[in-house]
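# Using only what follows, build the 3D model:
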Amino acid sequence: MKKRILGFWEIWNMSFGFLGIQFGFALQGGFMSRIFQTLGAGKDEIPLLWIAAPLTGLLVQPIIGYMSDRTWHSRFGRRRPYFLIGAILSSIALFFVPYSPALWVAAGFLWILDASINVSMEPFRALVADKLHESQRTYGFVVQTLIIGIGTWVASNLPWLVSKMGVSDSADLGVVPDSVKVAFAIGAFVFLLSILYTVFTTTEYPPEDMEAFEREKKEKNSFVSDIINNVGNMPITMKKLGVIQFFSWFAFFTMWSLANPALTEHVFETPAPVEANFDMSVPADKEAYDIANTAFQKSSNLVGSAMGVYGLSSMAFALLLVLYTSKRRINRKYVHMFSLFLGGAGFLFMNYASPESLKYCFLLIGLAWGSILSMPYAMLSSSVDPKRMGMFMGIFNMFIVIPQIIAALGGINFVSGLLGEQAINAMTVAGLSLVIAGLCNLLITNRSAISYQSEN
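The predicted structure follows:
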């Protein structure tokens, strides 16, 4: 099927739902560890509590990719039914997670939230490849990254913003502050609204041969055998990209799970108070706990706000790429490599950051994030079978979630422990991991993956 060249606003509309998805991910990534700490989790327990996120991605994304490849609805198309279902479930989970009365409830909500976000997210990646001519795919993924950057910055600043508007950061022992509850409620609303916008402003191409499509759906190939066959037949470029993804996502999972304890302790010098160190029946101890907890909650707001800068810089980076790739080709390989180097430097500089300079570390990290969300997918889309784009995008997610599972099961604690007991060592590990990911770009040699080659 010959695909027409789409205008900017058509690409914007089909990607706009990612604003809501990123609201969900930014609130989860910036504040879930804070919720865990508020409910009594120690910093060494936090990575394991986060294991829900990669495990659900490992299971959900290939399944949704497989199902959406084999779906066609006369009104909602192939990918949009999954956007809508995921948005409804994600919005419900986002609203209720800050009301968790116990640590195990919060961990359970994280399972539901991440599974629901993945139901929406995976088809968005496939939709870009479905709708855009190959010459526009880098452009399309970069527009998607621009929207993700906007969502990251705004959502990361929500608790700080609502706190400035007078909503309290103080709370009783084991209770999440109202500023976080309000921020998550806003995120739930934006998530649903932005997905609905894409669902009702975007159309999809039907299968080229509907009769053949229906026959293929009725074939008795099992999902598991299809997954195994496609994993075994992965293009070599996809495997090389997987190595890059491994180290990239190990680094970002480390940031999401441990940046709050590391930076509140090392940069702001206001670690989360440990309940066992206070006798709450003694008025002086209770007052000391309340002071320490309020200081921790306020510095957590500032850590979240600083983290939002990585969304802002990824947005600016994506905007530059949008302007450039709308007219010219780029070398995806070298853009990605140097972006990862800069992100690695951002993590390493955290060892020397002050509360005022922390945002510059996240500015560098945002350049890596902007590239991670666009360049690997653009390179992948040029090297796989278009008829199985959803399946391969889902399988590609394995290279994202496996490093996170390894990190959650003790990988972060083990590697950072080699450097010492300080929480900030986790950020050093993240920086070194991004540098390794950057060097792995030298493995990519496929010319069409590096830069789309016109057939003319």
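
# Going by C-alpha atoms from here, please, whenever you check contacts or count neighbours.
Fine.

# any chance you could map the strands in the stretch 201-350 of the chain?
Taking DSSP state E, counting those that start in this stretch as the criterion, the stretch 201-350 of the chain carries no strands.

# what's the answer for the stretch 1-150 of the chain, then?
Under DSSP E, counting those that start in this stretch, the stretch 1-150 of the chain gives no strands.

# Next, the second sequence, to be compared with the first:
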Amino acid sequence: MEVLKKPTLSFWQIFNMNVGFLGIQYSFGLQQTAINPIFLYLGAPEEMLPILNIAGPVTGLVVQPIIGAMSDKTWSPRWGRRKPYFLIGAIIGSLCLFAFPSSPVLWFAVGLLWILDVGNNMAMEPYRAFVGDKLPEKQLSLGYQMQSLFVGAGILLANGSIVLFQYLLGDESIEVAGEIPQWLYYSFYIGGILSIATILWSVLKTPEIPPSDGELAEINHSKSLALGKRIAEPFTEIAKAIKEMPSFMWKVGAVYLFQWYALFIYWQYITPLFKLTMGYSTSEAASQSAQMSLTYNIVTMVVALALVPLTLKYGGKKIYALSLVGTGLALFAIPFITDAYLVLAPMVLFGIGWAAMMGIPYTMVSKVVPQDRRGVYMGILNMMIVIPMGIETLTFGPIYKYLLGGSAINAILFAGVFFIISAVLAMRLNISKK
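Prediction:
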């Protein structure tokens, strides 16, 4: 397969192509901070939070690699290769965000989460491949760290809106069981608008690179297949890609197993933690959780691009491993701080870690996978994210209840240990083409 020579892009061209990530990550920020409090408002017991969040892992496991494989075999002179998929995903996500705060009962909210995750996963994976498609190797680090910046910005806006509306409109003295407070509605409405608007910005501002003659012939061959074979082709391509996957990606999978298991614990149990350590109501704890996310995403925005020269100088694996250690130390500290302001300090380390997690692995993987199969391999990389999340949703409820004594403090410390293990495994990430 011939390799196209890609032009070097300007800073603002790379900026524009990543703007759509702002809307995707705003939605993700609401999932991190607002969804579990909504489940609690609607009567979910704490030990059920992991299993109620299984939508993310399952839809990610199914949707992302299939959409990745399909986008590899897609080309439209008008719409491009990746853009049709993340545009449709953004529309689905937007509709769900408008509907979510009106959920009348728990099962309705859980069902909406499933649909929302389908939309977000449909948008996320082609976007990762889109950046790799456009940039020459020397700019991959800047491209993916720019995505990391927008990850921070999107989640920052989501959590900032939660804190703002809770401050302006919330009444902590009134918390009605079975009802979602009205101050939470507005953050979801903003997300519904951003989901579409930011994706459209990137779609309209950034043309895709046409496929090479060899790639186009492969795409046309795929279109000529019978319907049954076309439906089966993405699954065949995923299986083939996993069989031929570079050994480097298996090592990334080992890191991700512990890293994402730990992150899912943090997002699920940070609100229950503050109810325990600070005696907060659900509303107050949700607001404090949003402030934590607000803080670490500010740090992520500040340090995301600064990591580019550091990774070039010291190597991606060292910066990545060090950032994971810092995230683990942050989680060891949080349960023992009972001051609402001092507890924000560990989020500096968490934010540095989050910036590294959202950029460095994608840069490293982009360098070792075939250009014409980047979509399917980015989907497989995201499978390595959702599989640990799925394992967590199925296993951590019993661990929390029976092994950790139903204590959110122990849950956060458990997550800290997993981050340290992931840091040790990250030191094995030596880039190889095999």
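
# Trace S195 of structure 2 over to structure 1, please.
In structure 1, the residue paired with S195 of structure 2 is F191, using TM-score structural alignment.

# Revised request: answer the last question for V58 of structure 2.
Checking TM-score structural alignment: V58 of structure 2 goes with L55.

# residues in contact with its match?
For L55 of structure 1, the contacting residues are 401, 405, by Cα atoms under 8 Å, 6 or more residues apart in numbering.

# Tell me the spacing between it and A368 of structure 1.
From L55 of structure 1 across to A368 of structure 1, the span is 24 Å (Cα to Cα, to the nearest Å).

# what's the answer for S116 of structure 1, then?
Applying Cα to Cα, the value for S116 of structure 1 to A368 of structure 1 is 26 Å.

# Of the two, which one has the most company?
The residue with more neighbours, out of S116 of structure 1 and A368, is A368; 30 against 27, by other Cα atoms under 10 Å.

# gap between the two ends of stretch 179-187 of structure 2?
End-to-end distance for stretch 179-187 of structure 2, by Cα to Cα: 16 Å.

# Off-centre distance for that stretch?
Relative to its parent chain, stretch 179-187 of structure 2 has a centroid offset of 23 Å by Cα atoms, centre = their mean, to the nearest Å.

# Check what contacts that stretch and list those residues.
With Cα under 8 Å, 6+ apart as the criterion, stretch 179-187 of structure 2 contacts 38, 41-42, 101-104, 158, 161-162, 165-166, 169-170, 175.

# residue contacts, the aligned residue in structure 2 for W160 of structure 1?
Using TM-score structural alignment, the partner of W160 of structure 1 in structure 2 is V163. Applying Cα under 8 Å, 6+ apart to V163 of structure 2 gives the contacts 287, 290-291.

# Same question for L394 of structure 2.
Residues near L394 of structure 2 by Cα under 8 Å, 6+ apart: 50-51, 54.

# what would those look like in JSON lines with distance to Q147 of structure 2 and neighbour count?
Output for those, formatted as JSON lines (distance: Cα to Cα, whole Å; neighbours: other Cα atoms under 10 Å):
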{"residue": "P50", "distance to Q147 of structure 2": "28", "neighbour count": "24"}
{"residue": "I51", "distance to Q147 of structure 2": "29", "neighbour count": "16"}
{"residue": "I54", "distance to Q147 of structure 2": "25", "neighbour count": "21"}
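
# Now check structure 1 for the residue matching Q291 of structure 2.
In structure 1, Q291 of structure 2 lands on S305 (TM-score structural alignment).

# picking that back up, out of the contacts of L394 of structure 2, which sit inside helices?
50-51 (DSSP state H).

# Test my guess that the match of S195 of structure 2 contacts I21.
Yes. With contact defined as Cα atoms under 8 Å, F191 of structure 1 counts as touching I21 (6.0 Å).

# The two: which is more packed in?
Neighbour count, other Cα under 10 Å: between F191 of structure 1 and I21, I21 has more, with 31 against 27.

# What's the match for that one in structure 2?
Under the alignment (TM-score structural alignment), I21 of structure 1 pairs with I24 of structure 2.

# so how far is V252 of structure 2 from its match?
Going from I24 of structure 2 to V252 of structure 2 by Cα to Cα gives 24 Å.

# what's near enough to touch the alignment partner in structure 2 of I35 of structure 1?
Counting by TM-score structural alignment, I35 of structure 1 lines up with I38 in structure 2. By Cα under 8 Å, 6+ apart, the contact list for I38 of structure 2 reads I180.

# show me where the stretch 101-250 of structure 2 has helices.
Using DSSP state H, counting those that start in this stretch, the helices of the stretch 101-250 of structure 2 run over 106-134, 140-169, 185-205, 213-224, 227-243, 247-277.
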